[in-house]
Each structure stands twice: as C-alpha cells, then as structure tokens.
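[1] Got a predicted structure plus its sequence, pasted below:
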Amino acid sequence: MSDAVFLVVMGVSGTGKSTLGAALSKALRLPFIDGDDLHPQSNVDKMSRGEPLTDTDRQPWLETIRRTAVSSVLSQLGNGHKSHADPNAMPETETTLDKSSMLGRNEQLSSSMRDKDQKPGIVIACSALKGSYRSVLRGETLSEAEASKHSRKLPTCFVYMKGSRETLMNRMMKRQGHFMKAAMLDSQLKTLESPENEDGVVTVSIEWSTEDQVQEVVRALKDGEGRQHVASKH
C-alpha cells in the first residue's frame, strides 16, 4: 500500500471541501466520500442543535474515516477488505453497510476509469482541525490490535483549504439545509490548528477556482508523491 494515497481535504465549514473533494476524485480517478456522511447520528444531532462536538465525540468518527480509507484501498488492491482477519474492516452494522455500499459504487466507478498502472487511493473530505485529529487520520494513534501493517503503510496527504473569516462567514450565511450553523464558525476557527508546518500538506486558497485548486494538488502529488510539505502558491 506504499504506492497508494489517502487524500484528506480539510478545513473549517464553508471552505468547499466537498466540492474540491469531488473534483479531485474525478481528476485523480479515485473514489470520494464526504466525511460528514460517516458521522454517527448522535454527532449529527448535536451539530443540528448548534452544539460543538467534543474530542470524545470525534474520536470514533475519525477512526471510522481511517478504517474506511484503508478498507477502500485494500478492496482496490483485491485483498478482500471484508475479511474477518482484517482488523481495519468496518463493523457490519446497518449504517456502515450502507456506507460500504456507497463506497463500493464509487470504487466501481473509479475502477472503470483507471488505467492498469493507476495507483489506488481515496479522497475523503474531513475538517481535521487539530493536529491530534490528523494523527488519528494518519493511523498514528490506532490501538495495536487495529494498527495492522496495511494501515501503517497507507500514506496520508492533507489538502488544507485556507480562507479569511469574512469570506467563510459570507459563504455559510448563504448555505441552505446544512447542519452546521454559521454561528459555529468562530468556534471552528478557534479550534483550528494550522497544518501548514506539517509534512504531507498542500495548502490551497478558497479564493482560487476549483480548477486551480485541483491543478495545485495534482502538481504537488506528482512532484512530492504527497509525502512532503508543499508550500502554497501566492
């Protein structure tokens, strides 16, 4: 799995993570999942009430995202990610089976577009605001029982969508039907720990067009294999 990539599109709400994630999925011919779809219902209910999630709330969500990424790549490699011997396989609850079906459809679509030498991988949108959250997404904090050799070998690259509070607030005030309240933006910005000094990070401005954002990420992955810090262009 060292040639695979787990691409996390990150940033506070309103940056356009889902839009960029879908565009990267098309450009890179990889499956895409919005991390919000992997939240347990209890988290969605809290956010709908305008209550910020605690780190305790987020921990199982972040672990699920990591397991989903690993399972997807193993599936693309033909390693049977649903095997009971695979400690990174998602628990077979009704909810996760629905997510697996959704992921399976994405994988079938992306597989049909891949060349023989196309590297496996997955794109997932996730806020990933704290360094500790990103450690979970990298697979660095999994228990020994879960930290299989497969999980450890899946490189993780973060695409940090950066923007001003004013631009973000304007965007959020215009959004309809999203569970994240605009009033929670300041809380997210306060929580945000910039990843710009970390390895494996590509920074893009939310002021850029989606096409420019995609081009920057593709360039960074090509030049640095997604494993080295890439400074944002100005």
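    Yep, it's here. Numbering: from 1, shown residues only.
[2] hey, let's count contacts and neighbours off CA atoms from now on
    Will do.
[3] now the helices: where do they sit in the chain?
    Counting by DSSP state H, the segments of the chain that form helices are 17-28, 41-48, 55-76, 94-113, 131-137, 149-152, 165-174, 185-191, 210-224.
[4] closest to F158 out of those?
    Closest approach to F158 among those (CA to CA): helix 131-137, 8.6 Å.
[5] Show me what counts as buried in the closest one.
    Within helix 131-137, the residues that qualify as buried are Y133, R134, V136, L137, counting by 16 or more other CA atoms under 10 Å.
[6] what's that helix in contact with?
    Contacts to helix 131-137, defined as CA atoms under 8 Å, 6 or more residues apart in numbering, come from residues Q59, L62, E63, I65, R66, A128, T141, L142, T156, E193, P195.
[7] let's bring in a second one:
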Amino acid sequence: MARFDKVLVVMGVSGTGKSTIGRLLSEALDIPFYDGDDFHPEANVKKMRVGKPLNDKDRQSWLEKLNALALEHKSTGAIIACSALKQRYRNLLEKDMGSAIHFIYLEGSFELIKSRLESRKEHFMPLELLQSQFDTLEPPSEAITVSIFHSPEKIVELIRGEIQ
C-alpha cells in the first residue's frame, strides 16, 4: 500500500502537460495515475473532435465518474489528470473527499500552450478549442500552482516540495 494517501488532481487547460506530469508524479510517489480523458463518454470525444466545446451538462457525468474514482482511492492515493476548469467542476471532484484531495494547477500563457498544441499529434482536442478552454478557466484560489515554463522534471520537483 502506498504511503501517500492523497488524491492529486493535475488540472489546467489542454496542452499544459497534465498527463505527462501526472505520469511522472505517479512514478515518483508510487501511486496510480488516471488520465481523465479516458473517462469521457464517446459523445464528448466526438463533440470535441469536430471542434465543439463541451458544456456543463456534457461534463456532469464525466466529473461524477472522476469523483467516484477519487473516492475509491481516497485512503491509498492516486493522481488524476483533469482539466477542472471551473470551481463548480472542482467542487464536484472533491465531493465527500474532505482533506484527501489536492489540486495542482499547471499554469501557462495562451501563446506557450498554443505552440505546444500545434506540435501535438493524435489527440482528440483540436487547437481551435484552446480559446474556449481559456474562456472557461476559473483559476483556482486553493491549489498548488506551477508554471509550465519549467521542464517536466522540475515541475514534479516543485510539486513534491509543496506536498511533502
């Protein structure tokens, strides 16, 4: 059983490196990693593939699934990558979690993230939806905030310094 008994939600807009950082943190802390994208219903994926942003109704069941996943790992720890763009979404994710959940906000400029997305291949999230993500984003007031300007290894080092 892992000694780290928190669920960490690595959040931010598409292209900030949530999956990369989540996987590296998972290895460093020896707890499982779950990519929230894998829990989207097919209808959501299809909608995003054609360039349509998701609305709150689209996200509801997805966020409920991720909350159930967090609850399942409440006492053993896990990393979940999830955009968690609005406070309302974060509230759904932390339902019944108490102090066992922490958000890690990967923060970056539109220009930097756009350049990353332009070089990314084989992802269902098209570049055209980046502005809608920034429009939706409500930066968290209670989160570990880390700039994506740093290397992935440095980001993980900074996060570990904050959580341990």
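    Right, received. Where do you want to start? This one's a predicted model, so the numbers in the text were calculated from it and none came from an experiment.
[8] Need the helices of structure 1 in CSV (columns: distance to I122 of structure 1).
    Written out in CSV, the entries for the helices of structure 1 read as follows (distance: least, CA to CA, whole Å):
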stretch, distance to I122 of structure 1
helix 17-28, 8
helix 41-48, 23
helix 55-76, 6
helix 94-113, 9
helix 131-137, 13
helix 149-152, 14
helix 165-174, 26
helix 185-191, 25
helix 210-224, 13
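[9] Compare these and give me the one nearest G11 of structure 1.
    Counting by CA to CA, and looking across all of those, nearest comes helix 17-28 at 7.1 Å.
[10] Now find how far off-centre that closest one is within its chain.
    On the basis of CA atoms, centre = their mean, to the nearest Å, the separation between the geometric centre of helix 17-28 of structure 1 and that of its chain is 11 Å.
[11] Same question for stretch 97-111 of structure 1.
    The mean C-alpha position of stretch 97-111 of structure 1 is separated from the chain mean by 16 Å, CA atoms, centre = their mean.
[12] Could you list the buried residues of it?
    K99, S100, L103, G104, N106, E107, S110, S111.
[13] The fifth one contacts R29, correct?
    No - here N106 of structure 1 lies out of contact with R29, judged by CA atoms under 8 Å, at a distance of 10.0 Å.
[14] quick check: angle from the longest strand along structure 2 to helix 56-72?
    Criterion DSSP state E: the longest strand present in structure 2 is strand 101-107. Between the axis of strand 101-107 of structure 2 and that of helix 56-72 there is an angle of 130 degrees, by axes from the mean of the first three to the mean of the last three CA atoms, to 10 degrees.
[15] hmm, who's touching strand 101-107 of structure 2?
    Strand 101-107 of structure 2 is contacted by residues 6-12, 16-18, 74, 94, 139-140, 142-148, 159 when judged by CA under 8 Å, 6+ apart.
[16] again, 6 Å this time
    Taking contacts as CA atoms under 6 Å, 6 or more residues apart in numbering, the residues outside strand 101-107 of structure 2 that touch it are 6-12, 143-148.
[17] Tell me the buried residues within the residues you listed.
    Members of the contacts of strand 101-107 of structure 2 that pass the buried threshold by neighbour count (16+ other CA under 10 Å) are listed as K6, V7, L8, V9, V10, M11, G12, I144, T145, V146, I148.
[18] Next, work out how far apart the fifth one and V50 of structure 2 are.
    Put plainly, it is V10 of structure 2. 25 Å (CA to CA, to the nearest Å).
[19] so where is the longest strand of structure 2 in structure 1?
    The counterpart of strand 101-107 of structure 2 in structure 1, counting by TM-score structural alignment, spans residues 156-162.
[20] That stretch vs structure 2, average offset?
    Its matched residues in structure 2 lie on average 0.6 Å from stretch 156-162 of structure 1 after superposition (mean CA distance after the TM-score superposition for structure 1).
[21] quick one: buried residues of that stretch?
    Going by 16+ other CA under 10 Å, stretch 156-162 of structure 1 has these buried residues: T156, C157, F158, V159, Y160, M161, K162.
[22] would CSV of those with distance to Q176 of structure 1 be doable?
    Putting the buried residues of stretch 156-162 of structure 1 into CSV (distance: CA to CA, whole Å) gives the following:
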residue, distance to Q176 of structure 1
T156, 32
C157, 30
F158, 27
V159, 25
Y160, 24
M161, 21
K162, 22
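[23] Looking at those, spot the one nearest K222 of structure 1.
    Within the set of the buried residues of stretch 156-162 of structure 1, C157 lies nearest K222 of structure 1; the separation is 12.4 Å, counting by CA to CA.
[24] gap between that closest one and L168 of structure 1?
    Relative to L168 of structure 1, C157 of structure 1 is positioned 23 Å away (CA to CA).
[25] With L20 of structure 1 instead?
    15 Å.
[26] what about the two, which has more around it?
    When neighbours are counted by other CA atoms under 10 Å, L20 comes out ahead of the other of L20 of structure 1 and L168, with 23 against 19.
[27] For T54 of structure 1, grab the count of nearby residues.
    Other residues within reach of T54 of structure 1 by the criterion other CA under 10 Å amount to 9.
[28] How about V45 of structure 2?
    Other residues within reach of V45 of structure 2 by the criterion other CA under 10 Å amount to 18.
[29] now swap in R138 of structure 1 and tell me
    Per other CA under 10 Å, the neighbour tally for R138 of structure 1 reads 23.
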